[in-house]
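**Q** Return a 3D structure for these sequence lines:
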Amino acid sequence: MTDTITSLRDDLKCMLKKEEVEQLITNIVTSLMNKIEQSMNNKIEKLVSEKLVEVQSKIESLDYDNKNLKDQIKRLKDKTSTNVKSMNEQIQKTYELSKLAHMKANYNEQYSRKNNIKILNIQENSDETEDSITKAVTQILKNHADVDLLVTDIVAIHRIPTKRGQTRPVLIRLRNNSSKSTIMQKRTPMKNGGFRLVDDVTKPNQGLINRLLLHPDISSV
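**A** Down below sits the predicted model:
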């Protein structure tokens, strides 16, 4: 028994105490946790690094696209500016050509009326004809201006529109300018007889005449 007890005591001395076992377990667990944490950190760093590289690549790609877009916008802006300038030049050129064409058209139209005369205040009849108008005009010129206007000197004669309620003027196209000058020299006696002799002018020229008449320093146009 004594030997057995002694042997048991020696065996017990060789066994770990409870505190030592707990410490050993704690150390083992701590070591394992550290290894796991290190492994997790390594994996996280790897994933973060990979994602960072991916994001950086996308950022570089976006920067590249952004630069291309800026270049395209600049080219479009320069092209648009050039086109706008060209269009403005063409519009100005077209305007000048249109203005010149209008002036020439007005000049040509006025030139075509150079032998025309308008006589105002000739009484209008509902049943009048070209012959009756011709007879009335020649009689008026004879009585009030002492002008013998031959029928052969008249190329055309008719009334033209005027404002509502007013007597329509008589337009006469004469064969030559000499006949017109002879008649226009009799403006004063015709006016004294209640009639007016005026040139047949285009609408733009009539507008110019009306504006000039509004000037305080101009008495006649």
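**Q** drop to CA atoms for contacts and neighbour counts, all remaining ones
**A** OK.
**Q** roughly how far out does the helix ranked longest in the chain sit from the chain middle?
**A** Longest helix of the chain, by residue count under DSSP state H: helix 18-112. Relative to its chain's centre, helix 18-112 lies at 32 Å (C-alpha atoms, centre = their mean, to the nearest Å).
**Q** Following up with a second sequence; could you model it the same way so I can compare the two?
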Amino acid sequence: MAADPAKYFSANKLPSKTKGKSGKEPPNKRTCSELSDTSMEELNLILSDLDEIKIAMKNTVTKSDLTDVVKSIVKEMLDQYKKDTEDRIESVEKDYKERCGKLEDKIDGLCLEVEHLREVLAQRDAAIRNLTASLDGVTRIAESAHQKSNYNEQYSRKNNIKIYGMTESRDEDTTSAVCKILKDCAKVDLTKDEILAAHRLPSKVEGATRPVILKVKNSDIKSRIMKQRSTVKSANKGLRLADDVTYLNSRLIQRLNDHEEISQAWYFNGSVFAKPVDSDRRIKFDINDDIAIKLRQKNRRPSNRNPMHR
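**A** The predicted structure is shown next:
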């Protein structure tokens, strides 16, 4: 809209005559026609400026235009972002479904494999139980056979006597030497007919005197000799009579003597006995017995048996 010239002039008065720096008027004064021409030129210039301002105002973007432009740009950006996001979500969803499908296939395969392994494991468990039962049976049979073998070996030695510390001489008659030493030290008269065998055994220590194993006809002869073993020991230092005990029974006696709850262990008439530290009871042990368990069982259930002791 064009500006009103009257209003423009009322608001912006034309410049008035000014004095010089000295306060005096300029020496040359313009005429009225010159002033009129100057005013018209200025008016024309002002009108020209107003036209340019009007044109510029027409070409100037308004606030609403800017708002519309920004809205349009933002909408376009949001639409593009939405489209990109949707494409990306669609791609991720597709990839997720593919991976889920592969994982489901793997899980199905693993489930089948697990079921197969469970069946195999169940079969193995059954086989192990059968083998364990068989092993327990075989162990019991082996222990029983071991026990019976030791018993039979000990029974075969029931009439044997070991003589330790008997002086050894070159080309000795062992049977005659045994009869002589028993007569001198134990006051026991033995004939050669009562002796089935008498010979030296290998010594565990090289150069030491070898023990003698004496086998008599029956247990009565052995009992008659063994009753005098304390006499033999006191009559001849170093000479000692002992039962011929099997290796397994010897180890059992050693284990019993080493046990902290056992005060004494010994062999008598084919069996091994021991006496607990805190009791006068005498307990019979076998080579397969667990000493601690056997002692606890005897403590819970006292035995009325009173076997002979040494």
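**Q** next structured bit after the longest helix of the first structure?
**A** strand 116-120 (DSSP states H and E).
**Q** In the second structure, what stretch matches that next one?
**A** Aligning strand 116-120 of the first structure against the second structure (TM-score structural alignment) gives residues 160-164.
**Q** just stretch 82-98 of the first structure next, same as before
**A** Against the second structure, stretch 82-98 of the first structure falls on residues 126-142 (TM-score structural alignment).
**Q** ok, now which ones touch the aligned partner of L197 of the first structure in the second structure?
**A** Matched across to the second structure, L197 of the first structure falls on L241, judged by TM-score structural alignment. Contacts for L241 of the second structure were tallied using C-alpha atoms under 8 Å, 6 or more residues apart in numbering; they are I161, K162, I163, Y164, M226, R229, V232, K233.
**Q** Just give me the closest of these to R88 of the second structure.
**A** Using C-alpha to C-alpha, K162 comes nearest to R88 of the second structure of those, at 100.2 Å.
**Q** now the closest residue in space to the closest one that isn't next to it in sequence: how far from L196 of the second structure?
**A** Spatial nearest neighbour of K162 of the second structure, excluding adjacent residues (C-alpha to C-alpha, 6 or more residues apart in numbering): I213 at 4.7 Å. In this view, I213 of the second structure and L196 of the second structure are 11 Å apart by C-alpha to C-alpha, to the nearest Å.
**Q** More neighbours: which of those two?
**A** The neighbour count for I213 of the second structure versus L196, taken as other C-alpha atoms under 10 Å, is higher for I213 (21 against 14).
**Q** Surely that one and A198 touch.
**A** Yes: if you go by C-alpha atoms under 8 Å, I213 of the second structure and A198 touch, sitting 5.6 Å apart.
**Q** I'd assumed K163 of the first structure was in a strand, is it?
**A** No: K163 of the first structure: not assigned to a strand; according to DSSP: H, G, I helix; E, B strand; the rest coil it is coil.
**Q** What distance do you get for it to I157 of the first structure?
**A** Going from K163 of the first structure to I157 of the first structure by C-alpha to C-alpha gives 20 Å.
**Q** The two: which is more packed in?
**A** It is I157, of K163 of the first structure and I157, that has more neighbours when counted by other C-alpha under 10 Å, with 19 against 7.
**Q** Which residue comes closest to that one once chain neighbours are left out?
**A** I172 (4.5 Å).
**Q** Provide the secondary structure category for the one you found.
**A** Once three-state DSSP is applied, I172 of the first structure turns out strand.
**Q** what residue of the second structure takes the place of it?
**A** Going residue by residue (TM-score structural alignment), I172 of the first structure aligns to L214.
**Q** Look at that match and say how many residues are nearby.
**A** L214 of the second structure: 22 neighbours (other C-alpha under 10 Å).
**Q** Quick one: residues contacting it.
**A** If a contact means C-alpha under 8 Å, 6+ apart, then L214 of the second structure has N160, I161, K162, I163, I195, L196, A197, A198, H199 as its contacts.
**Q** Check Q206 of the first structure too.
**A** For Q206 of the first structure, the contact set (C-alpha under 8 Å, 6+ apart) is empty.
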